[in-house]
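Participant: Have a look at this prediction, sequence included:
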Amino acid sequence: MDTWLGSNPLRVQFPSLYLITTNKKALVSECYRKINSGRLWDWKWERIPNSESELRELNDLYSLLQLQRISCSKDVWYWHNFEQQDLSTKVVRQALNRNIDLNDPATDFVWNRWTTNKSLMFVWRAMEGKIQTAAALRNRGLNIPDTSCKICGAAEETAEHVLIQCNFAKRIWDKIANWIGIPMINLEGSIKDLFQELFGLQRSKKVRKAIHAIAIQTMWALWKNRNGKVFSNKHGPVQLITEEIKEASYKSLKARSKYTSITCQEWWDFNVVW
C-alpha cells in the first residue's frame, strides 16, 4: 500500500500480482524469510502466477528488489522530499516554506475567541466568498433559476447582500449600532470594509474586541434567519433577532473571556466596565 520501492505503491506498479495476493495489506517483513545472510522472498498467492502479465510483473518485481537494500530498523515517517530526516514539525515547516509565497497578503480576518467557533468559521468563509448563497451556487455550475435575495427580493443573493446590504440586514445593523452606542456604520461596501470600520472606532481595545464579536454574531444570526426563510419559510422579526444576538453574544463572552462577572443587564445596556 505504501510507496517504499520505486515511485508508486507496489499495488500500482504490479496490479496483476496485487489481484492474486492473499494479504493485500501485508507488511514488507511478512513477505520474506531470512536464510543465512540472505533473504528469500515468499509471497502468499491465491494461485501461482502463470499468465503472461503476472510472470512479467513478477520478473520486474524481483529485479527491483535486487536493487533495494532492506534494513532491519523500524519503520519511520518521512515528509516528501525530506527522506533523509524523520518527520518533525521543523521538516513540515521547511516543506511549507517552499510552497508558500511569503509576498502574498495574509487574510484580513481576525479570529476573535470571544465568540463561537461556528460563527467564526462562517464569517471567515463569507469574507472569502465561500458560503452557499444563490449567486455562489450558480457560479459553481448549479442550475439556480432565481438568484434573488429570498428576504427582500431586491437584489442578487451574495454574501455581502445577505449579511450587510439587504434592507432587512440594515434594520438589524441599525438596532445593533444603537445598542452598542456607535454611529451608523457604512453598509454599502464589503464585509471586509465593515470590519475595518469597526476596528477604526475610537474605543478601547477591549470594547472594539467586544464589538467585533457582536458583529460576527450578527452575521451568523442573519445567515440563520436567511436559511429559515429558504428552507422552512420562516422569517424572524427584527426585534426578536436583535434580542437573540444580544443573548448569544453575552453567553459567548461569559464562556470564552475572563469577564465572567459581567451581568446580563450590564451587557443588555452595553454599560460594561472592562
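Facilitator: Nice, I can see it.
Participant: contacts and neighbour counts: CA atoms only from here.
Facilitator: Noted.
Participant: Now the helix or strand that residue 212 is a member of: buried residues?
Facilitator: Residue 212 is located in helix 205-232, with elements delineated by DSSP states H and E. Judged by neighbour count using 16 or more other Cα atoms under 10 Å, the buried positions of helix 205-232 are 207-223, 225-227.
Participant: now the helices for the stretch 51-200 of the chain?
Facilitator: Assignment of helices within the stretch 51-200 of the chain using DSSP state H, counting those that start in this stretch yields the ranges 52-67, 89-99, 117-127, 134-139, 159-160, 167-180, 191-199.
Participant: Correct me if wrong: residue 223 contacts residue 163.
Facilitator: Yes: the pair residue 223 and residue 163 qualifies as a contact (Cα atoms under 8 Å) at a distance of 6.9 Å.
Participant: what about residue 156, neighbour count?
Facilitator: Residue 156 sits with 19 neighbouring residues when counted by other Cα atoms under 10 Å.
Participant: Repeat that for residue 115.
Facilitator: That count, for residue 115 with other Cα under 10 Å as the rule, works out to 26.
Participant: Ok, the one 5 residues further on next?
Facilitator: By the measure other Cα under 10 Å, the count of residues near residue 120 is 22.
Participant: Which secondary structure elements does the helix holding residue 212 sit against?
Facilitator: Here helix 205-232 touches helix 117-127, helix 167-180, helix 191-199, helix 238-256, going by 3 or more Cα pairs under 8 Å, 6 or more residues apart in numbering; DSSP states H and E.
Participant: adding another structure so you can compare the two:
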Amino acid sequence: MVNWREILANIEQGGLGVRNLAEVNDCLLLKWWWRRVWSDILQLVHKRPAPVEFYLSNLKLSVGNEDRIHLWEDKWLNNLYLKEEFPRLYSLSEEKGCNCSAFVGCKEFTHYHLQTPLHYLNVYLYAFGEPLAWEEEEVLRLHELLRETPTLSLESKDSCQWMANPEGSFTVASAWKWWMYSKGPNLNVTKDLWKNFAPSKVKFCGWLVWRGRLKTVAVLKNLRVLNEDSDSLCLFCKSEEESVHHLMLFCPFVDMMQWWGLVWVLPGLVKDLLLWWSGVKFSKIVLRMWKVIPLAVMWSLWKARNECLFSGKPVEWNELAELVNVRVALWSKLNIEGMHYSVQQIVTNLHQTKACVGRRRLPLG
C-alpha cells in the first residue's frame, strides 16, 4: 500500500502529483480574493492561515484617489498594518474604518495635523482630552513613518500588485507553485523517473520500486497479506528473501549492464542507484536513452518474476537481458526524432550508435 500523503505530494517532491482538492480550492479562493481585493478575507485566517499569510505578504497596495484602501486596516504602508504597529492609537481612534483618500485636502483637525508627502494626509487620531506623554511619542512615531510614504496620486485609482508574479497580476499557478514549494525541496531522482520517454506504466513501476512499495514477498509479509511462514525466497536465486532491493539489484542487474559497457560498484539500495544514475553526464540525446535503462530493467525483471510465479515460466537471463536492450532501443526509436538507426542496429551496435548520436544534434522529440 502507498500512503495517501505520498500520492498527494508533488511529482518533483517524490509523490504522484494527485492534487488535494482542498488545497486547489484555497488557491482558487486567492483568485477570488484578488478580484475582490478589498473584501474582508481575514475572517478565514483561523481556518486557512497559510494561504492568507502568503496572499497578504505578496500583495502590494498603491494609494490612489478612491476610498478602497483603509488607513488602519490595510497593508498599504511598508507592508505594515498600522493598527498592529500602533495598537494604542488605533484603539483610541474614532475613525477606525477610515480610508486614506478621506484625509486628502482635509483642513479641519481635532488634535493632530500630520502633514505628510501624501498631499497633506491629515490623520485625526482621536477626539478626547490631552494625550499622555507616551501617546504623543506614538503620534510622533506615526508621523515619521508617514513621512516615508510616496506621494498619493489623485490622478489614478487605488491599485494593487502581485509580487509573486513578475507581471504584477495574480495567477492561480503562482499560488499553487508556492504551495508546493512550502511542502519541501524538489528531488533530482523524481525528475528522471518521470521526465523520460518510457511508457507511463513503466514509470509508475519505477516509482514503486524507488518508494519500496513494489509488492514483493517481503512487502506483502510486512502488510500481513502473507503469513510469516510463507515461502519468501527469491524466485531467481532461491537463496535470499525476496525484497525490493534484492530483486532489483543483487540478482541480474550487474549482468544486464554489460550491454552498456558499464563497470561499477553496485549500490546497496535502489534509491542510491537512481541517485547515482541521475548524476551521470552524457550528451542530451544519449542522456535520454540513459534515463530509461533502469526503468526498462526494473520493468522487465518484475514481469519475468510474475511470469515465473504465476505461469511457472523459467527465467532465461540471456533472453531477459536481450529483451531489456530491445525495449530501450524501441522506446528510443519511437521517441527521439531523427533517430535513423533501426532497433536491431541500436541493439547490436550500441557503442557506435551512442558515438554517432552524441556528435549529432538531433532534434529532441
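Facilitator: Received it, and whenever you're ready, just let me know what you need. What you are looking at is a predicted structure, and each value in this text was computed from that prediction instead of being measured.
Participant: what's the mean deviation for the helix holding residue 212 of the first structure versus the second structure?
Facilitator: On superposition with the second structure, the average gap between helix 205-232 of the first structure and its aligned counterparts reaches 1.5 Å (mean Cα distance after the TM-score superposition for the first structure).
Participant: So what does residue 129 of the first structure match up with in the second structure?
Facilitator: Taking TM-score structural alignment as the alignment basis, one finds that residue 129 of the first structure is matched in the second structure by residue 212.
Participant: what lines up against residue 265 of the second structure once you look at the first structure?
Facilitator: Matched to the first structure by TM-score structural alignment, residue 265 of the second structure sits across from residue 186.
Participant: got a markdown table for the helices and strands packed on helix 205-232 of the first structure, with distance to residue 144 of the first structure too?
Facilitator: A markdown table is the format used below for those (distance: least, Cα to Cα, whole Å):
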| stretch | distance to residue 144 of the first structure |
| --- | --- |
| helix 117-127 | 20 |
| helix 167-180 | 23 |
| helix 191-199 | 24 |
| helix 238-256 | 28 |
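Participant: any idea how far the most centrally placed residue in the first structure lies from residue 57 of the first structure?
Facilitator: Closest to where the C-alpha atoms of the first structure average out (Cα atoms, centre = their mean) is residue 121, at 7.8 Å. Distance of residue 121 of the first structure to residue 57 of the first structure, given as Cα to Cα, to the nearest Å: 50 Å.
Participant: Show me what the helix or strand containing residue 146 of the second structure packs onto, helices and strands only.
Facilitator: When elements are assigned from DSSP H and E, residue 146 of the second structure belongs to helix 133-147. Other elements packing on helix 133-147 of the second structure under the criterion 3+ Cα pairs under 8 Å, 6+ apart are helix 87-92.
Participant: quick one: the helix it packs on aligns where in the first structure?
Facilitator: Correspondence between helix 87-92 of the second structure and the first structure is not established for any residue, with TM-score structural alignment as the criterion.
Participant: same thing with stretch 136-146 of the second structure?
Facilitator: Counting by TM-score structural alignment, stretch 136-146 of the second structure lines up with no residues of the first structure.
Participant: Check which residues of that stretch are buried.
Facilitator: When neighbours are counted by 16+ other Cα under 10 Å, the buried residues of stretch 136-146 of the second structure are found to be 138-139, 142-143, 146.
Participant: Quick one: neighbours of the match of residue 265 of the second structure, just the number.
Facilitator: Using other Cα under 10 Å, the number of residues around residue 186 of the first structure comes to 15.
Participant: any idea what sits nearest it, other than its immediate chain neighbours?
Facilitator: Nearest non-adjacent residue to residue 186 of the first structure, counting by Cα to Cα, 6 or more residues apart in numbering: residue 194, 6.9 Å away.
Participant: Thought residue 200 was touching that neighbour, still the case?
Facilitator: No: under the contact definition of Cα under 8 Å, residue 194 of the first structure does not touch residue 200, with a separation of 10.0 Å.
Participant: Out of the helices of the stretch 51-200 of the first structure, which one sits most buried?
Facilitator: When those are scored by mean count of other Cα atoms under 10 Å, the highest mean neighbour count falls to helix 159-160 (a mean of 23).
Participant: tell me, that one lands on which residues of the second structure?
Facilitator: Using TM-score structural alignment, the residues of the second structure aligned to helix 159-160 of the first structure are 244-245.
Participant: Would you mind getting the average deviation of that stretch from the first structure?
Facilitator: Mean deviation for stretch 244-245 of the second structure: 1.3 Å (mean Cα distance after the TM-score superposition for the first structure).
Participant: what's in contact with that stretch?
Facilitator: 209, 212-214, 216, 218-219, 268-270 (Cα atoms under 8 Å, 6 or more residues apart in numbering).
Participant: Identify the residues contacting the nearest residue to residue 210 of the first structure once chain neighbours are set aside.
Facilitator: With sequence-adjacent residues excluded and distances taken as Cα to Cα, 6+ apart, residue 210 of the first structure is closest to residue 114, at 7.4 Å. Residue 114 of the first structure makes contacts with 210, 213, 252-253, 255-257, as judged by Cα under 8 Å, 6+ apart.
Participant: Residue in the second structure paired with residue 114 of the first structure?
Facilitator: Checking TM-score structural alignment: residue 114 of the first structure goes with residue 197.
Participant: Residue 275 of the second structure versus its match, what's the distance?
Facilitator: From residue 197 of the second structure over to residue 275 of the second structure the distance is 19 Å, taken as Cα to Cα.
Participant: Surely residue 185 of the first structure touches residue 178?
Facilitator: No: assessed by Cα under 8 Å, residue 185 of the first structure is found out of contact with residue 178, at 10.5 Å.
Participant: chain center to stretch 208-221 of the first structure, what's the gap?
Facilitator: Taking the mean C-alpha point of stretch 208-221 of the first structure and that of its whole chain, the gap between them comes to 20 Å (Cα atoms, centre = their mean, to the nearest Å).
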